[in-house]
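Visitor: have a look at this prediction, sequence included:
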Amino acid sequence: DCDIKIIKFFAWLAIKHRTTVKILSKIIPPLKDAVEWNGWPVSVITDDLTYEGKMKALKEGPYGRCVYHCDNNVVDHQTVNIEFENGVTANLTVHGHSAFEGRSIRIDGTKATLIGEFLFSGEQIWLYDKLSGKKEKIFEGHLELTGHGGGDTGLMNAFIDLMKRNISKPLTDARASLESHIMAFAAEKSRLEGKIINMAEYRREVLDL
């Protein structure tokens, strides 16, 4: 019995408790969104987001195939070490088998450490003062189930606000966005070739400068 049943991932609640949830959703409206969830990842498998449409897409399309018996070569985990020109180092780890779905960040400075957790259970940012030993919660957010923890919508809203001139400066400019993409491509090249990538050289290579 496979531990990763794709039907569980895309339509388990609708299959297992469809009638129960429909009845209870009349009393608790948010339950309707749970059984009829049409956001990511369901939205990418078919344009027909009915229960029948989802099941048809899983049976006939590529998303219903076993991940261990298909040509999907996307990595399930990767660690990238980065050294910037000013001496700052960063480590990025991504993996698909965590019990804590979401994202976390830790920034260590000379005076304090900043820890942020953006999980399905909620969002928090803590500041730890190294000299006093005190910790302070500087942000707490609600559970966010939309794409990238609300980041997708946030980027689109920020772009629209910029076009409407509601804000004077974008969250990130085109040059910074280009650089972050080049870093991602360099990380993949490093993984495939098993070597350290010099960003100045790689930048000239990919941009043909």
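Guide: Perfect, thanks for sending it. Everything numeric in this text was worked out from a predicted model, so none of it was measured.

Visitor: every contact and neighbour count from this point should use C-alpha atoms.
Guide: Noted.

Visitor: next, the residue nearest the centre of the chain: secondary structure please.
Guide: Among the residues of the chain, the one closest to the centroid is His148, at 4.1 Å (CA atoms, centre = their mean). Classification of His148 using DSSP: H, G, I helix; E, B strand; the rest coil returns helix.

Visitor: here comes the other one, which I'd like you to weigh against the first:
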Amino acid sequence: MTVRVAVIGCGNRGADVYARHLIAQGAHITALVEPRPARLHEVAARHAVPPEGQFTHWTDFFARGRVADAVVIATPDDDHVQPCLHALALGYHVLLEKPVAATHAELDALQAAEARSSGRVSVCHVLRATPFFQAVHDVIDSGVLGQLVGLTLAENVAHWHYAHSYVRGNWRASPPAAPFLLAKSVHDLDLLRWYAGSPPARIHSAGRLHHFRPENAPPGAATRCVHCLVPDCPSDARRIYLTRPADQWPVTVLTAGGVSLHDALRHGPYGECVYLGRNNVNDYQAVTIEFENGVTAQLTVSAFTHNNTRTLKVLGSHGELRGHMDRGELELHDFRTGHTRTWTVNVTGNHGGGDTTLIRDWLAFLRGEQPIPTPLDESLDSHRMALS
């Protein structure tokens, strides 16, 4: 069975990740929705989508009725809910990019719409599909740790990644983008909920925008990096983009639609000084969650790290598990035997292989071969934690 999929939103995730993996795994992209004509035509040519399958707004696509088996919704954060409601009204199965919604009322509306529909929503919680984090879940399930007591998870957002996405990029201002914790770490909250195996009972969170503010600009800073003479600025766009492969993220974000990297740095947002004050989202946040079963979890999200990875500890009455995602390393200490076991998990690919696995599992669901991955109901707790 060849699954026919429409992709709504042709940004990095929609076109460069999901569409690519769908085609690689045998699906057929029958329609694309993208408001930027140049980007729409670029992606349509890449995936051989004919003119009749190209739309600049999702309302025009849905006006055609059921013309595919399923849809991917990878629009900006503030434009997830309405296209998903339209898709469910037509009975489409939906792969919905996170965060699925930015308010409790919208979460309730999506849940109610799915209950009325023959379609089902699967949320793009790619970390659940990552072999590394699945291995952590397997250890917890094995019982070797004894009673689960605590979880500590750190999302290390490398300083250059934060500058790219949360100072210069689409997630720099909330609204219209989702708040920092919801946009960046709903994945992590979902993992903690999955590992704890219990709904959250109490949540405390503290965070703010510490550094990327106009008053912290170095003397003599220019409004654009290409004109700036300040030495050794870690957020210099020339350092971030000119030293990375032109055919890989994040450079491809700047050059989407045929824009040259030179023009993007001179005229687009990714060449701006990070101290202009056009961003308002936190650059550091710490969250403590107490789950109903007594497990306590801490999540720290920080822009002030040199690496771009996640690290964690899982603490039990009879053992401790430590993990470092970018190296795929897991270290299990068994208190009963005194033995330590270390091993590695394959973490190649986007999100440590999670993107590939998520698409594989979603296509298997669409073909009737297995249950839906990351169903909507299981994703609501993570979103509600972020919105608390």
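Guide: Arrived safely. What you see is a predicted model; the values in this text were computed from it and never measured.

Visitor: got a TM-score for the pair?
Guide: Overlay of the two chains. TM-score (TM-score structural alignment, normalised by the length of the first structure): 0.66; 157 aligned residues with a CA RMSD of 2.1 Å.

Visitor: distance of the counterpart of Ser235 of the second structure in the first structure relative to Cys66 of the first structure?
Guide: Using TM-score structural alignment, the equivalent of Ser235 of the second structure in the first structure is Ile4. Remark: distance between Ile4 of the first structure and Cys66 of the first structure (CA to CA, to the nearest Å) = 9 Å.

Visitor: so these two - more neighbours on which side?
Guide: For the pair Ile4 of the first structure and Cys66, the greater number of neighbours falls to Cys66 (14 against 11), based on other CA atoms under 10 Å.

Visitor: can you find the partner of the more buried one in the second structure?
Guide: Aligned partner of Cys66 of the first structure by TM-score structural alignment: Cys273.

Visitor: with Gly150 of the first structure instead?
Guide: Using TM-score structural alignment, Gly150 of the first structure sits opposite Gly353 in the second structure.

Visitor: so where do the strands sit in the first structure?
Guide: 77-83, 89-95, 102-108, 112-119, 122-129, 135-141 (DSSP state E).

Visitor: would you list those in TSV and tack on distance to Lys189 of the first structure and mean neighbour count?
Guide: Formatted as TSV, the strands of the first structure follow (distance: least, CA to CA, whole Å; neighbours: other CA atoms under 10 Å):
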stretch	distance to Lys189 of the first structure	mean neighbour count
strand 77-83	11	13
strand 89-95	15	11
strand 102-108	24	13
strand 112-119	29	18
strand 122-129	33	17
strand 135-141	36	12
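
Visitor: roughly how far apart are Asp60 of the second structure and His93 of the second structure?
Guide: Distance from Asp60 of the second structure to His93 of the second structure, by CA to CA: 18 Å.

Visitor: of the two, which one has the most company?
Guide: Shown here are Asp60 of the second structure and His93; by other CA under 10 Å, His93 has more neighbours (26 against 12).

Visitor: how about the more buried one, what's its partner in the first structure?
Guide: By TM-score structural alignment, His93 of the second structure lines up with nothing at all.

Visitor: same thing with Arg310 of the second structure?
Guide: By TM-score structural alignment, Arg310 of the second structure lines up with Arg103.

Visitor: now do the contacts for the spatially closest residue to its match that is not a sequence neighbour.
Guide: Leaving out its chain neighbours, the residue that sits closest to Arg103 of the first structure by CA to CA, 6 or more residues apart in numbering is Phe118, at 5.1 Å. Shown in contact with Phe118 of the first structure (CA atoms under 8 Å, 6 or more residues apart in numbering): 102-104, 124, 149.

Visitor: in TSV, list those along with distance to Phe84 of the first structure.
Guide: Below are those laid out as TSV (distance: CA to CA, whole Å):
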residue	distance to Phe84 of the first structure
Gly102	26
Arg103	22
Ser104	21
Gln124	27
Gly149	27
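
Visitor: for these, which one is nearest Ile23 of the first structure?
Guide: Gly149 (29.0 Å; CA to CA).

Visitor: for the closest one, give its distance to Arg18 of the first structure.
Guide: 26 Å.

Visitor: and if you look at Glu179 of the first structure?
Guide: Distance from Glu179 of the first structure to Arg18 of the first structure, by CA to CA: 46 Å.

Visitor: more neighbours: those two, which one.
Guide: When neighbours are counted by other CA under 10 Å, Arg18 comes out ahead of the other of Glu179 of the first structure and Arg18, with 16 against 13.

Visitor: give the contact list for the nearest residue to that one once chain neighbours are set aside.
Guide: For Arg18 of the first structure, ignoring the flanking residues on the chain, the nearest one in space by CA to CA, 6+ apart is Val35 at 6.9 Å. When contacts are counted by CA under 8 Å, 6+ apart, Val35 of the first structure touches 11, 13-14, 18, 21-22.

Visitor: fine by me, thanks again.
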